[in-house]
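J.: with the input below, show me the fold.
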Amino acid sequence: MVRPVDVARRAELLEGTMRYAAEHGIAGLSLRPLAAALGTSSRMLVHYFGTKEELVARALTAARPDIPELLDARREAGETPAGIAASLWRDLTTGGERKPRTRLLLEAMALALTQPDVYGKFAAEAIEAWVTPLARVLREAGHRRRDAVARATVLVSGLRGLALDRYLTGDRQRTDDAARHVIRAATGLTP
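T.: Below you'll find the model as predicted:
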């Protein structure tokens, strides 16, 4: 007889997996050390998630913020597209709760280059999850659809690349200066 899944326990394990992966990375993630850190067994992780790949995919999805909700809140607060982009930059690069999640997402994006069968779908969805709502913000600011999509792509790809640079080098001044240039070029406005 198959044991029913405890939804609360699965959510707890997923949150723990996300924290563990953010600290230890996902490239060499193994179920046994993860399970030990979570106070469970690899067998129970398989029971709750099926495979390691499914568990990692769910943890990555849980790490990604609800972008439309974030952008809507900022638009409702009266932020301009440049201000929204500057807020995005701060979210990507400041410490606190978001930093481990951001690092985890950046790692998955980089791994998608060499392991597209494992991380490619997630990476494509993550890009789309940012580009589409940012393009909507830029369209509402008066840009044509194709131009808004291109500008949103510049913002997403440019700021993500600069965030990776920042995490690797620790150079705050240079990456902040570069982010302002990307934001100005993409929005046509200074944040």
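J.: only C-alpha atoms from now on, for both contacts and neighbour counts.
T.: OK.
J.: biggest helix in this protein by residues?
T.: Secondary structure of the chain per DSSP state H: the longest helix is helix 145-169.
J.: and the angle from the helix or strand that it is followed by to helix 145-169?
T.: For helix 145-169, the following helix or strand on the C-terminal side (DSSP states H and E) is helix 172-187. Angle between the axes of helix 172-187 and helix 145-169 is 170 degrees (criterion: axes from the mean of the first three to the mean of the last three Cα atoms, to 10 degrees).
J.: so which bits of helix 172-187 are buried?
T.: Neighbour-count burial for helix 172-187, counted by 16 or more other Cα atoms under 10 Å, picks out 175-176, 179-184, 186-187.
J.: to compare against the first, here's the next sequence to fold:
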Amino acid sequence: MSESRDDLLSRILGFAARDGLADRSLREIAAGAGTSHRMLLYHFSSREGLLAAVVGAMEERQRAAMTALAETAGTPGELMTGVWRAVSSPEARPFVRLFFEVFALAARGAAPGPPGLTTSWLADAEKAGERLGVETDPAMLRLGVAVSRGLLIDLLAGEDPGEVDAAHDLFVRLAGQAPPPAAEQGR
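T.: A predicted model of the protein is given here:
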């Protein structure tokens, strides 16, 4: 009887949240998820393919959380702060580490990365802006993703979380003072 890929991925995400995946062998991941390494290979082709699938699933969950936050946030700054709190939380750290590991493998050409690692965030952030009733600037959205990822690296490197949060808060304030997109300036 074959296990569903989605069910298996869900169990792997639970294992990853508890124990991390970055330094685990395929057999250790399989044991932690209650399956065999052959099932992992069947569904994901390789350890790298599995890691890319896990990162893709976690990124999808985080973007869904951003979309949900957009329903209750009163301002873009509240949304940005809420998303930052979610992605920088201690509970998210195993996935953040894994994100950068998979990103490094993909950048070296050693493994496939999840498709649309940045473009998917940009598209969902644009939709979140629409929900808030604000026109978004694609360059500012991309800058927000880049700033957040850079600050996440600081957290992983052991920098003081209070100082990293303060830097993000500053970015939110500066983004709120940015001039409107070029398309709006001529109106």
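J.: what residues of the longest helix of the first structure count as buried?
T.: In terms of neighbour count (16+ other Cα under 10 Å), helix 145-169 of the first structure has its buried residues at 148-149, 151-160, 162-164, 166-167.
J.: name the helices or strands packed onto it?
T.: On a contact count with 3 or more Cα pairs under 8 Å, 6 or more residues apart in numbering; DSSP states H and E, helix 145-169 of the first structure meets helix 81-93, helix 98-114, helix 121-140, helix 172-187.
J.: what's in contact with stretch 144-154 of the second structure?
T.: By Cα atoms under 8 Å, 6 or more residues apart in numbering, the residues outside stretch 144-154 of the second structure that reach it are 84, 88, 96, 118, 121-122, 164, 167-168, 171.
J.: that older thread, closest to residue 44 of the first structure among the buried residues of helix 172-187 of the first structure?
T.: Lowest distance from residue 44 of the first structure to the buried residues of helix 172-187 of the first structure (Cα to Cα) belongs to residue 175, with 42.9 Å.
J.: tell me the counterpart of the closest one in the second structure.
T.: Mapped onto the second structure by TM-score structural alignment, residue 175 of the first structure lines up with residue 164.
J.: any idea how far residue 101 of the second structure is from that match?
T.: Noted for residue 164 of the second structure: a distance of 21 Å to residue 101 of the second structure, by Cα to Cα, to the nearest Å.
J.: go on, residue 116 of the second structure?
T.: Residue 116 of the second structure is 16 Å from residue 101 of the second structure, by Cα to Cα.
J.: who's more crowded, these two?
T.: residue 101 (19 against 11; other Cα atoms under 10 Å).
J.: wait, doesn't that one sit right on residue 22?
T.: Yes - in this structure, residue 101 of the second structure is within contact of residue 22 by Cα atoms under 8 Å, at 7.1 Å.
J.: quick one, what contacts the match of residue 175 of the first structure?
T.: Going by Cα under 8 Å, 6+ apart, residue 164 of the second structure touches 151, 154-155.
J.: which of these sits closest to residue 13 of the second structure?
T.: Nearest member of those to residue 13 of the second structure, counting by Cα to Cα, is residue 155, at 21.3 Å.
J.: what's the burial count for the alignment partner in the first structure of residue 109 of the second structure?
T.: Residue 109 of the second structure maps onto residue 116 in the first structure, with residues paired by TM-score structural alignment. Residue 116 of the first structure: 15 surrounding residues under other Cα under 10 Å.
J.: same deal with residue 113 of the second structure?
T.: 22.
J.: pretty sure it contacts residue 103?
T.: Yes - taking contacts as Cα under 8 Å, residue 113 of the second structure lies within contact range of residue 103: 6.4 Å.
J.: and the residue most central in space within the second structure, what element?
T.: Most central in the second structure under Cα atoms, centre = their mean is residue 59, positioned 3.9 Å from the mean C-alpha point. Per DSSP H and E, residue 59 of the second structure falls inside helix 47-72.
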